[in-house]
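**Q** Sequence and predicted structure are below.
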Amino acid sequence: MTGTPLPNTLCPLCNSANQCVPAAENSFAGPCWCQNVTVSPQAIAAVPASQVGQACLCPRCAVGLRSSKGIQALAGSADTV
């Protein structure tokens, strides 16, 4: 990638740290966790229009674990992404 990443380090869906390495390091030089996952289409669709292309999702939201079904499935579980 070229250019400089936006310095937005919060997930637009849950406002948690998105763990975006490029945003945190202000460089696309290093790898990021998102390169190794399939992002949930439902999570992408849930991003508010004003936030599209502005900040990355956090790992939990990206894989759909913060959806209502995902939260119900995790109830009582200590699993993390």
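**A** All right, it came through fine.

**Q** CA only for contacts and neighbour counts going forward, please
**A** Will do.

**Q** How about the residue most central in space within the chain, nearest residue that isn't a chain neighbour?
**A** Nearest to the geometric centre of the chain sits Leu57, at 1.7 Å (CA atoms, centre = their mean). Leaving out its chain neighbours, the residue that sits closest to Leu57 by CA to CA, 6 or more residues apart in numbering is Cys11, at 4.6 Å.

**Q** That neighbour: what's it in contact with?
**A** Listed by CA atoms under 8 Å, 6 or more residues apart in numbering, the contact set of Cys11 reads Ala17, Asn18, Ala55, Cys56, Leu57, Cys58.

**Q** unless I'm mixing things up, the residue nearest to the centre of the chain is touching Asn8, no?
**A** No: Leu57 is beyond contact range of Asn8, at 10.3 Å (criterion: CA atoms under 8 Å).

**Q** Comparison target, given below:
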Amino acid sequence: MSNTSINEKLCPLCNQPNNCHMHQTEAGECWCIAVTIPQELLDQIPEYLKNKACICKTCVDNFNTKNK
């Protein structure tokens, strides 16, 4: 386990804002509802961040582009 603090607003892969609506004050549907996040990408999340912070759309798009 890491002693690093967890910021649920940052992507666990690139540390950029993940724009997750679950952690924002404005209501609305999150971007991730309309996409499938591959298990291979989810497996890249460090163990201590799994189910704690959402992957950003850029990381999902980059992964999908590289793995077409």
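**A** Sure, I can see it. Predicted model, so just to flag it, every value in this text is computed and none were measured.

**Q** farthest pair in the contacts of Cys11 of structure 1?
**A** Ala17 and Ala55 (10.5 Å; CA to CA).

**Q** quick one: common contacting residues for those two?
**A** Joint contacts of Ala17 of structure 1 and Ala55 (CA under 8 Å, 6+ apart) are Thr9, Leu10, Cys11.

**Q** just to revisit the earlier point, among the contacts of Cys11 of structure 1, the buried ones, what's the PyMOL command?
**A** Buried residues among these (16 or more other CA atoms under 10 Å), as a PyMOL selection:
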select buried, resi 18+55+56+57+58
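
**Q** any idea how far Leu57 of structure 1 is from Val37 of structure 1?
**A** In this view, Val37 of structure 1 and Leu57 of structure 1 are 12 Å apart by CA to CA, to the nearest Å.

**Q** Report the secondary structure state of the alignment partner in structure 1 of Tyr48 of structure 2.
**A** For Tyr48 of structure 2, the aligned position in structure 1 is occupied by Ser50, per TM-score structural alignment. For Ser50 of structure 1, the assignment made with DSSP: H, G, I helix; E, B strand; the rest coil gives helix.

**Q** Give me the neighbour count for Ser50 of structure 1.
**A** 8 (other CA atoms under 10 Å).

**Q** Quick check: Gln19 of structure 1 touching Asn8?
**A** No: with contact taken as CA under 8 Å, Gln19 of structure 1 and Asn8 are classed as non-touching, separated by 10.1 Å.

**Q** what's the counterpart of the residue nearest to Leu57 of structure 1 in structure 2?
**A** Cys11 of structure 1 maps onto Cys11 in structure 2, by TM-score structural alignment.
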